[in-house]
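J.: Got a predicted model here, sequence first, then my questions.
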Amino acid sequence: MEEVEVVVAHQERATLRVGDVFLKIDPDQLRTDVEVEAMAIAPIPTPEVLWRKPPVLALAALPGTALGRLGEPSTASPAAWAAAGAAARKLHDAPLPPWPGRSPDELASALDAECAWLITNDVLPTDLVTRNRRIAEGALRPWPPVFTHGDLQVAHVFVDGDEITGVVDWSEASRGDALFDLAILTLGHEEHLADVVAGYGTDVDLDVIRAWWSLRSLIAVRWLVEHGFDPSSPGCEVDVLRSRL
């Protein structure tokens, strides 16, 4: 009998694996609508949709293994990281999805609120928050919108050798900043940034990528804490913030 593996579970949604099938359970059907449509129009490999019966979406497992995990060294080759950069570029060159993403003003408001929460509740030292906030403001500038994955973390990119076999978890896909995707892909894996940029194939502003590392980490801490994750684990968000100093 196949065992049920809990891939991730929290108050908002859960993902289970049974053999070669992933079952995503999400009561927010608008989020699932985005995921299904984004996978259908993305120009890079994505999981096959096997069936959908709300609140469950069944997806076929991708071959290969994840490019890495936040907080753990990646064993993937430099060529695999470059391939991930090339896949991101192909996505960013595709036609825009029909729905918008968050604007710089919306992100600035979120940054204000999260920094205030972190300081008021003594979650992180004030100096760590304020210095990273100054860095994060570098990401809040006008950008040409592209088709972004929205959560292109290393655990969502699957590789077999040096080849990308697919990208999962498209529920945050939208029009957005290309450099945000590159920042999420390299968050906690700064040593692979040059490989990703080489595969991406164009000049990028590394300071903006670093600004996105700070911004994303600052606004993620509260959500992670409230959903049972530990952002202070080695190599994770709090360490990313400390590394910016």
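T.: Great, that's in hand.
J.: Every contact and neighbour count from this point should use C-alpha atoms.
T.: Will do.
J.: List the contacts of the most centrally placed residue in the chain.
T.: The centre of the chain sits closest to Asp151, judged by CA atoms, centre = their mean, with a distance of 2.3 Å. Asp151 is in contact with Asp169, Trp170, Glu172, Ala173, Asp181, Ile184, counting by CA atoms under 8 Å, 6 or more residues apart in numbering.
J.: which SSE is Gly71 in?
T.: Per DSSP states H and E: Gly71 is located in neither a helix nor a strand.
J.: residue contacts, the closest residue to it other than its chain neighbours?
T.: Spatial nearest neighbour of Gly71, chain neighbours left out: Gly235 (3.9 Å); criterion: CA to CA, 6 or more residues apart in numbering. Counting by CA under 8 Å, 6+ apart, Gly235 makes contact with Leu70, Gly71, Glu72, Gly188.
J.: Which one (most neighbours) among the residues you listed?
T.: Gly188 (26 neighbours; other CA atoms under 10 Å).
J.: Next up, a structure to set beside the first:
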Amino acid sequence: MTAVGVPKTMAGVAEVEVVIAHRERATLRVGDVFLKIDGDQTRTDVEVEAMAMAPVPTPAVLWRRPPVLALAALPGTSLARLGRPSTASPAAWAAVGAAVRRLHDAPLPPWPGRSLDETAARLDAECEWLLANDVLPGDLVTRNRELAEAVFRPCTPVFTHGDLHVAHVFVDGDEVTGVLDWSEAARGDGLFDLAVLTMRHPERLADVVAGYGADVDLDVVRAWWSVRSLLAVRWLAEHGFDPFAPGYEVDVLRARM
């Protein structure tokens, strides 16, 4: 035994950190390796193929033995932590906007995404559930559902990440070093990516758009804030997360009032 009571054979073994875990999937970190465990191998197939296609930095795939995918850690730090203010510079946020634009300008992935009609049906079902179960005040749900209507308009699909929240984007100074978690990548509305990126940091929207470098309908971006939040409340609650936590989805919906 060592002085601190650890067997010598265990010296130097990295701790196992649970990054995220719920009923659908889990991500563990062991030293500089991330182990993603997903019961749905279709999601893992999408993730591996999307990372190979994306024109932005992504983690290196070390090995894959279903249901486990091993990825190398990215340099830098996440753009922000969920529920906390971002300490990244405006230039870093603009650099992320530029990276998102490169993704959206890339050739489309061969698999389709969810249509706007499907999104509308899901949204109506979630709003009915929120109201029927008194999860949120009626005026909060109704007003955000009205605001959400702006996303249902003709748009040209692009290569979207599909879950581009701040914890999935890594930066080092003002440089983007990588983007994680591509299992939701598909053809879709590019403004959805911008919305997920900024919904908890609305004060950074102008920086992201400046880096994105194209005409962006800000009303549609904000409408996606409402859509994303309304769709997420039940899922978060059922998977062990608190949508009422400061800065999370219910706060986003309240801010839209």
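T.: Everything's here; your move. Keep in mind it's a predicted model, so treat the numbers as computed, not measured.
J.: Translate the residue nearest to the centre of structure 1 into the numbering of structure 2.
T.: Counting by TM-score structural alignment, Asp151 of structure 1 lines up with Asp163 in structure 2.
J.: Map Val8 of structure 1 across to structure 2 for me.
T.: So, by TM-score structural alignment, Val8 of structure 1 is matched to Ile20.
J.: ok, so what distance separates its match from Ala80 of structure 2?
T.: 16 Å (CA to CA, to the nearest Å).
J.: So these two - more neighbours on which side?
T.: Ala80 (20 against 11).
J.: shouldn't the more buried one be in contact with Ala88?
T.: Yes. Counting by CA atoms under 8 Å, Ala80 of structure 2 does reach Ala88; the two are 7.2 Å apart.
J.: and the equivalent of Ala255 of structure 2 over in structure 1, how many neighbours does it have?
T.: With TM-score structural alignment defining the correspondence, Ala255 of structure 2 maps onto Ser243 in structure 1. Other residues near Ser243 of structure 1 come to 12 when the count uses other CA under 10 Å.
J.: And for Leu96 of structure 1?
T.: Residues lying near Leu96 of structure 1 (other CA under 10 Å) number 18.
J.: helix/strand/coil for it?
T.: coil (DSSP: H, G, I helix; E, B strand; the rest coil).
J.: Repeat that for the one 4 residues further on.
T.: Under three-state DSSP, the three-state class of Pro100 of structure 1 is coil.
J.: Is the closest residue to it other than its chain neighbours in a helix, a strand, or coil?
T.: With sequence-adjacent residues excluded and distances taken as CA to CA, 6+ apart, Pro100 of structure 1 is closest to Arg175, at 5.2 Å. What three-state DSSP gives for Arg175 of structure 1 is strand.
J.: and what of Asn144 of structure 2?
T.: Classified using three-state DSSP, Asn144 of structure 2 is helix.
J.: And it? What does it align with in structure 1?
T.: Asn144 of structure 2 maps onto Asn132 in structure 1, by TM-score structural alignment.
J.: Where do the helices of the stretch 51-200 of structure 2 begin and end?
T.: Assigned helices in the stretch 51-200 of structure 2, in chain order: 90-105, 116-132, 138-148, 190-198 (criterion: DSSP state H, counting those that start in this stretch).
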